[in-house]
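Enquirer: my questions concern the predicted model and sequence given below.
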Amino acid sequence: MTEVPVFSTLPNHNTISRAYEQIRRFVRTTPLIRSDHLSQLIHGEVLVKAESLQVTGAFKFRGALYRLLNLNHEQKERGVIAYSSGNFAAGLAAAGQILKIPVRLVMPHDAPKAKIQNAEYYGAQVILCHSVTPSREEAASDMARELAETHSATLLHPFDDYEIIVGQASVALELQGQLEEKNQMCDHLLCPVGGGSLVAGSSLVFTNVAEVWAVEVDGYQGMNLSLKQGKRCRADGSIPSDCDALMALEPGVANLDITLQTNVRGITVNSDTVHDAVRIGFQEMNLVLEPSGAVAIAAIMENPELFENKTVVIIASGGNVDPEKYASILQSKEDKKVSIRQ
């Protein structure tokens, strides 16, 4: 049975456009890059929206900035607290630094060092959470809630938040403008999914224009399960994964509501293919992608038949990866190195 909608009226194009205008002077317009290899694979056209080149290395900066801009004066004075495995943490820290709003962040103790250092670099106070019960994200969330009460600070959710979803939708709005400039259509839009703010925001822009896909990694396909059941479902999280930014076990309530109303489809990929996708990003496009940021590339590599003869846009959502981990991914499977020339 489908859950009762959270939104009787979804955020519209005007709302998203106004949000984009608010944050536009702070964000980078990230490039749209053609992948010859993936285009040949589907006998169509594949374009990659490189949000890995965004300020702080991920799309999360957009939603964080819009959220802070819309705090009231008292909330700005008291500051904010949030939990994050990394990319939202850096985005929120950078937004707080720009707007001079104090930011405290609870991060899982096993978050990549690069992501912890990013958040600290932008001036946030980082508190590490060592608990993993009932999951690393939920433990960090509980800790952030307690700290917000202690410090009388505004508690922010990294993805299940109306204004953050609207802010993330600016990725798709910007993309839409780039496609219009190139006089290109989009048949499929593929978005990496952890909690779902990117795919929810993107579907608000591309609904009735393209088929929007939520791409998750095996073991953490909460959105995929939820879309199939029409209600919020929980993944088991039993499969080890390098996709640390996509380890939410279930989608946000608001995010799922939007994706159900906009008819988003779900697809799941395995970690081995994700590593191949990271290598494709580097070898062909000179993009440094973290595994979480490359899952949409992996979706095409695993399922080319779904996109045959179509124009597909991939959002490469993040590029924050520890150098050692990145080097090991690039150097692994040398005997099966992905060929980008045919």
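Expert: Structure received. Residues are numbered from 1 along each chain as shown.
Enquirer: CA atoms for contacts and neighbours, from now on please.
Expert: Fine.
Enquirer: for Y326, which non-adjacent residue is spatially closest?
Expert: On the basis of C-alpha to C-alpha, 6 or more residues apart in numbering, the spatially nearest residue to Y326 that is not a chain neighbour turns out to be E290, at 7.4 Å.
Enquirer: OK, contacts around the one you found?
Expert: Taking C-alpha atoms under 8 Å, 6 or more residues apart in numbering as the definition of contact, the neighbours of E290 are 243, 278, 318-321, 326.
Enquirer: now these in a markdown table, with distance to L227, neighbour count and secondary structure?
Expert: Converted to a markdown table, these look like this (distance: C-alpha to C-alpha, whole Å; neighbours: other C-alpha atoms under 10 Å; DSSP: H, G, I helix; E, B strand; the rest coil):
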| residue | distance to L227 | neighbour count | secondary structure |
| --- | --- | --- | --- |
| C243 | 21 | 21 | coil |
| V278 | 27 | 25 | helix |
| G318 | 24 | 26 | strand |
| G319 | 27 | 25 | coil |
| N320 | 28 | 27 | coil |
| V321 | 30 | 23 | coil |
| Y326 | 32 | 18 | helix |
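Enquirer: what is the nearest of these to Y20?
Expert: Closest to Y20 out of the contacts of E290 is G318 (19.5 Å), distances taken as C-alpha to C-alpha.
Enquirer: the closest one reaches F59, doesn't it?
Expert: Yes. Proximity of G318 to F59 meets the contact threshold set by C-alpha atoms under 8 Å, at 6.9 Å.
Enquirer: the structure to be compared is supplied as follows:
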Amino acid sequence: MSTEAIETPVLPTADDVHAAAERLRGIAHRTPVMTSRTLDERLGAQVFFKCENLQRMGAFKFRGAYNAVSLLSAEERARGVLAYSSGNHAQAVALTGRLLGIRTTIVMPSDAPVSKVEATRGYGAEVILYDKETQSREELAAQLKEERGMSLIPPYDYADVVSGQGTAALELLRETGPLDALLAPCGGGGLLSGSALAAAALSPGCRVIGVEPELADDATRSFRTGTVQTVRNPPTIADGLRTPALGRITFPLIRAHVADMRTVSEQGIVEAMRFLWTRMKIIVEPSGAVPLAALLADPGAFKGMRIGIVISGGNVDLASACALFAGEIGVA
């Protein structure tokens, strides 16, 4: 492979998102779009929640994983699939492997939520735990890929994954019509960049806004400075957004198609979770509550708007969530 090919990845387009939607038809759940009269009155806006917490395996990640794995050749499928993830991508690849009859191996941090590790194993994957303080998941995965000859499906920086993730926003916009703003959580940027591609195609005037925790603000700093910034093992409760940096595919897409980035406090995330659990009666993990936290922190900025929010997932450890709500776990 030439140096130029390495430095200039082929970026997915809105057409790729539409193609992924056809590939996922009848496979991924068409998740519901929910509203809250209480929230609308509080904000003076109309808010539409795309509930990917109700997606297969409990998160939007299924869309990208299935789209990417389904495009592998028969030879590649026979060698098996490898992935690394703190939880949701792990479960998504494992479930996809079970559905397509493909052997899967997942590299997960030893401190990943127990519920996510157990679910990944439950879908039939081999789970290899690592110590994120002393080991690199990328290096471990590269070693396994070399030894086993498996195909690596990264959690976000992979064109077919990004295209699949964008189908959630595509469905949302097809149901709601044009929106003034669309908010999505941002870890590695797969969901955000895919959502931005969908919005550019179906709602050109829509301002796409990425949201991440203050404690894991690398994407916001990258967006502001124009160069990729990093963060190492941020102590945020939003475990799905602890990604160290945006990728070679997601960073240019976000710079080109995202209007703004915002950050939210840990306490703000807990309060957004509390609202979703108690007022809307849906189980949402901390990462999935991050966009609502941004709305609640600055309601005046969105007054009079039609706003879409992608709730990324609902795979939460119930004991930890209850401890957060009870104030037994300290947050910044």
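Expert: Here it is on my side, so go on. Small disclaimer: the values here were computed from a predicted structure and weren't measured.
Enquirer: if I pick A144 of structure 1, what's in contact with it?
Expert: Contact partners of A144 of structure 1, counting by C-alpha under 8 Å, 6+ apart, are 81-83, 105-106, 155.
Enquirer: kindly report the same for F48 of structure 2.
Expert: Contacts for F48 of structure 2 were tallied using C-alpha under 8 Å, 6+ apart; they are 33-35, 176, 306-309.
Enquirer: what of R137 of structure 2?
Expert: So, once contact is read as C-alpha under 8 Å, 6+ apart, R137 of structure 2 ends up touching 84, 107-109, 130.
Enquirer: closest to A219 of structure 2 among the residues you listed?
Expert: Of all those, A219 of structure 2 sits closest to Y84, with 20.0 Å by C-alpha to C-alpha.
Enquirer: what's the closest non-adjacent residue to that closest one?
Expert: Sequence neighbours aside, V107 is the residue nearest to Y84 of structure 2 in space, at 4.5 Å (criterion: C-alpha to C-alpha, 6+ apart).
Enquirer: then G281 of structure 1?
Expert: Across the structure, with C-alpha to C-alpha, 6+ apart as the measure, the residue nearest G281 of structure 1 apart from its sequence neighbours is L287 (5.1 Å).
Enquirer: mind checking the SS state of the aligned partner of the one you found in structure 2?
Expert: Alignment note: L287 of structure 1 maps to I282 in structure 2; criterion TM-score structural alignment. Taking DSSP: H, G, I helix; E, B strand; the rest coil as the rule, one finds I282 of structure 2 in the coil state.
Enquirer: number of nearby residues for I282 of structure 2?
Expert: The number of residues packed around I282 of structure 2, counting by other C-alpha atoms under 10 Å, is 16.
Enquirer: report the buried members of the contacts of A144 of structure 1.
Expert: 81-83, 105-106, 155 (16 or more other C-alpha atoms under 10 Å).
Enquirer: for L191 of structure 2, give me its contacts.
Expert: When contacts are counted by C-alpha under 8 Å, 6+ apart, L191 of structure 2 is found next to 156, 162, 165-166, 184-185.
Enquirer: Y83 of structure 1 and A111 touch, don't they?
Expert: No. Counting by C-alpha under 8 Å, no contact exists between Y83 of structure 1 and A111, whose distance comes to 11.5 Å.
Enquirer: could you say which helix or strand holds A299 of structure 1?
Expert: Using DSSP states H and E, A299 of structure 1 sits in helix 295-302.
Enquirer: elements contacting the very next helix or strand once past that helix?
Expert: Reading on from helix 295-302 of structure 1 to the C-terminus, the next helix or strand found by DSSP H and E is strand 311-316. For strand 311-316 of structure 1, the packing partners by 3 or more C-alpha pairs under 8 Å, 6 or more residues apart in numbering; DSSP states H and E come out as strand 45-50, strand 188-192, helix 295-302.
Enquirer: what's the matching range in structure 2 for strand 311-316 of structure 1?
Expert: With TM-score structural alignment as the criterion, strand 311-316 of structure 1 aligns to 306-311.
Enquirer: distance between the ends of stretch 128-139 of structure 1?
Expert: Stretch 128-139 of structure 1 has an end-to-end distance of 11 Å (C-alpha to C-alpha, to the nearest Å).
Enquirer: and it, what's buried?
Expert: So for stretch 128-139 of structure 1, counting by 16+ other C-alpha under 10 Å, buried means 128-129, 136-139.
Enquirer: tell me which of those fall in helices.
Expert: In helices, judged by DSSP state H, the following of these are found: 136-139.
Enquirer: residues touching A64 of structure 1, list them.
Expert: Counting by C-alpha under 8 Å, 6+ apart, A64 of structure 1 touches 88, 91-92, 95, 164, 167.
Enquirer: give me that answer again for 6 Å
Expert: Residues near A64 of structure 1 by C-alpha atoms under 6 Å, 6 or more residues apart in numbering: 91-92.
Enquirer: for it, give its distance to L173 of structure 1.
Expert: Look at A64 of structure 1 and L173 of structure 1: by C-alpha to C-alpha, they are 17 Å apart.
Enquirer: swap in E138 of structure 1?
Expert: As for E138 of structure 1, its distance to L173 of structure 1 is 31 Å (criterion: C-alpha to C-alpha).
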